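Asks: sharing a model that was predicted from the sequence below.
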Amino acid sequence: MQRRHQQILERLESKGKVSVAELAQWLGVSGVTIRKDLVALEQLNRLRRAHGFALALNDLNQRIGNNVSVKEAMARSALSLLTAGDTLFIEAGSSNAHLAREIGRSGLDVTVVTPCLYVASELKNGPQEVVVLGGVLQKRSECLVGPLTRLGISSINVNKVFIGIDGYTPQQGFTGRDVMRAENIRLALEKRVENVVIAESDKFGRLFPFNVAQHADIGTVITDRLLAEEYLAVLRQHDIRVLMA
């Protein structure tokens, strides 16, 4: 994906709606160029166009439906790390939704603890025990956050943690765009169990405001085969196992 396309999506994620004129001025290109960018991104199901504007996708199912084959492959790789009797913490993210779906299909005897309604929903027809943490609902992400959620995370015992991220750089580690969800993740990672990041390769090289994890917090990264060699090398230097699905 072009750097300009990533910048457009990041701007849209933070604002929800942005005009062609604003994007053109911000990025220093013509309105014609921006319109072409928006057409390309809409074809990739990354945004919706309206007259003179770009709109963020508010339908969670649409976000989960992006790059399905890649996310399914990563989910199967994550599933291979599980054994019967595990108790898992699964945080937000479309890749984690696919993991929950694979767990449900597998029939594996595990317990899943999550603050995310859509993760729980993917498991509703499976045999797994599901524990949904309380808190304040973020309607767009369908996840629970706040003091009650953090209390629940502090009170549970798990032996594996699966998280999603918004960005990674070698200097800052793993970052996110949402401060409340970042707090959930950091608290779960403090349990010092088997901590796993599931993220597509296009998240690497991007930086977001809130620190989620440092290299020492993570044992395994599951990503796709397009991960740049420079990031692969840094992760391995920090003794992080990298599984490329």
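Replies: Received, thanks. Residues are numbered from 1 along each chain as shown.
Asks: hey, let's count contacts and neighbours off CA atoms from now on
Replies: OK.
Asks: tell me which residues of stretch 9-26 are tucked away?
Replies: By neighbour count on 16 or more other CA atoms under 10 Å, the buried set for stretch 9-26 is L9, E10, R11, L12, E13, K17, V18, S19, V20, A21, L23, A24.
Asks: same deal with stretch 184-199?
Replies: By 16+ other CA under 10 Å, the buried positions in stretch 184-199 come out as 184-189, 191-199.
Asks: looking at those, which is nearest V145?
Replies: Nearest to V145 among those: N184, at 7.2 Å, using CA to CA.
Asks: my guess is the closest one meets L148, correct?
Replies: No - at 10.6 Å, N184 does not count as touching L148 under the criterion of CA atoms under 8 Å.
Asks: what ranges does this structure have for its helices?
Replies: Applying DSSP state H to the chain gives helices spanning 3-15, 20-27, 31-43, 60-64, 68-79, 94-106, 117-122, 147-155, 179-189, 229-237.
Asks: want to compare, so here's the second one:
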Amino acid sequence: MLLAEERRLRIVDWTLNDGRIDAAEAANKLGVATETVRRDLDVLQRRGILRRVHGGAIALERFAHEYTISERLNRNSDAKRRIAETAAQYIPREGCIFVDGGTTTEFLATTLRNRKDLLVVTNSVTLASKIADSSTKTHMLGGRIRPTTLSAVGAKTVEDLRQLNAVVSFIGVNGISPELGLTAYDTDEALVKHIMIENSVERIVLADNSKFGSIYPVTFGGPKDVDRLVTDLETDDSFIDRFTGSGVEVVVA
């Protein structure tokens, strides 16, 4: 049997690695009662290491840390792929769509290729490079490229985007919560996401389970700005219920 502090160190390690921790799952791994883990989570919250959420906790570092592209590609990649595959059914046969920069939205690339009647407008260098050599019409927004995300941002990006309208927008998030809505780490990227939402007939948000309950500095939209939310099976039911109650159609991949 592990000592209390050894047990808490393992909980912290799991939480930092995965972004969040489920109390029941941790209890099963540790061979202790779920209530014991809940008490440990309360202790760790008082120490400022994590924040308690329904069913478990999330790491406080996620409130300020922006992961690199390689880090994000390796986080929940299977869930992100399933989300993108499910979201692909909402891509129209023709017209203009917006796809913002992000590792989840980049998984749409395969299904965006060779759609000759579709115009894809994106600020993602990575996504554009994956579809530009196909028959799909690709519009890469101008602007300054952020090294962390390889996405175009800034005055030029905003100027280009404000002149365009889309049938559907596919938007990724850094964090999402019923209280604070859709959040991003960077102000410039948040503005691009906001305008894409504003200039779209239908707004679809792609978010894996690790994004729920996470809070980042800039809010760029709320539940009223989302028509459809595509997530994965691991997302807590309480989050799904609250977004559904706000009128958002939630699709589980």
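Replies: That came through, no problem. Quick caveat, the model's predicted, so the values are computed rather than measured.
Asks: overlay them and tell me the TM-score.
Replies: Aligned and superposed, the two chains score 0.74 in TM-score terms (TM-score structural alignment, normalised by the length of structure 1); 203 aligned residues with a CA RMSD of 2.7 Å.
Asks: before we move on, back to that, need the max-distance pair from the buried residues of stretch 184-199 of structure 1.
Replies: K191 and A199, at 20.9 Å, using CA to CA across those.
Asks: most tightly packed of the helices of structure 1?
Replies: Neighbour counts (mean count of other CA atoms under 10 Å) averaged over each of these peak at helix 94-106, with a mean of 23.
Asks: angle of that one against helix 68-79?
Replies: 60 degrees (axes from the mean of the first three to the mean of the last three CA atoms, to 10 degrees).
Asks: closest to I218 of structure 1 among the buried residues of stretch 9-26 of structure 1?
Replies: E10 (25.0 Å).
Asks: tell me which of the helices of structure 1 sits nearest to T169 of structure 1.
Replies: helix 229-237 (8.0 Å).
Asks: got a list of contacts for the closest one?
Replies: T169, P170, F204, H215, R241, V242 (CA atoms under 8 Å, 6 or more residues apart in numbering).
Asks: so who does the nearest residue to the first one once chain neighbours are set aside touch?
Replies: Put plainly, it is T169 of structure 1. Spatial nearest neighbour of T169 of structure 1, chain neighbours left out: G205 (5.2 Å); criterion: CA to CA, 6 or more residues apart in numbering. By CA under 8 Å, 6+ apart, the contact set of G205 of structure 1 is G167, Y168, T169.
Asks: what's G205 of structure 1 aligned with over in structure 2?
Replies: Counting by TM-score structural alignment, G205 of structure 1 lines up with G213 in structure 2.
Asks: cool, and L137 of structure 1?
Replies: Residue pairing (TM-score structural alignment): L137 of structure 1 is matched to I145 of structure 2.
Asks: so how far is V201 of structure 2 from the closest residue in space to R20 of structure 2 that isn't next to it in sequence?
Replies: In this structure, R20 of structure 2 finds its nearest non-sequential neighbour in I58, 4.1 Å apart by CA to CA, 6+ apart. Computed as CA to CA, to the nearest Å, the I58 of structure 2 to V201 of structure 2 distance reads 34 Å.
Asks: how close does the residue nearest to T169 of structure 1 get to R225 of structure 1?
Replies: Computed with CA to CA, the distance linking G205 of structure 1 and R225 of structure 1 is 15 Å.
Asks: filter the contacts of helix 229-237 of structure 1 down to the ones in strands?
Replies: Judged by DSSP state E, the contacts of helix 229-237 of structure 1 include T169, R241, V242 as members of strands.
Asks: any idea how far the last one is from V112 of structure 1?
Replies: Right, V242 of structure 1. When V242 of structure 1 is compared with V112 of structure 1 (using CA to CA), they lie 23 Å apart.
Asks: please apply the same query to N195 of structure 1.
Replies: Taking CA to CA, one finds N195 of structure 1 at 14 Å from V112 of structure 1.
Asks: next: A199 of structure 1.
Replies: 20 Å.
Asks: before we move on, what about D224 of structure 1?
Replies: D224 of structure 1 is 24 Å from V112 of structure 1, by CA to CA.
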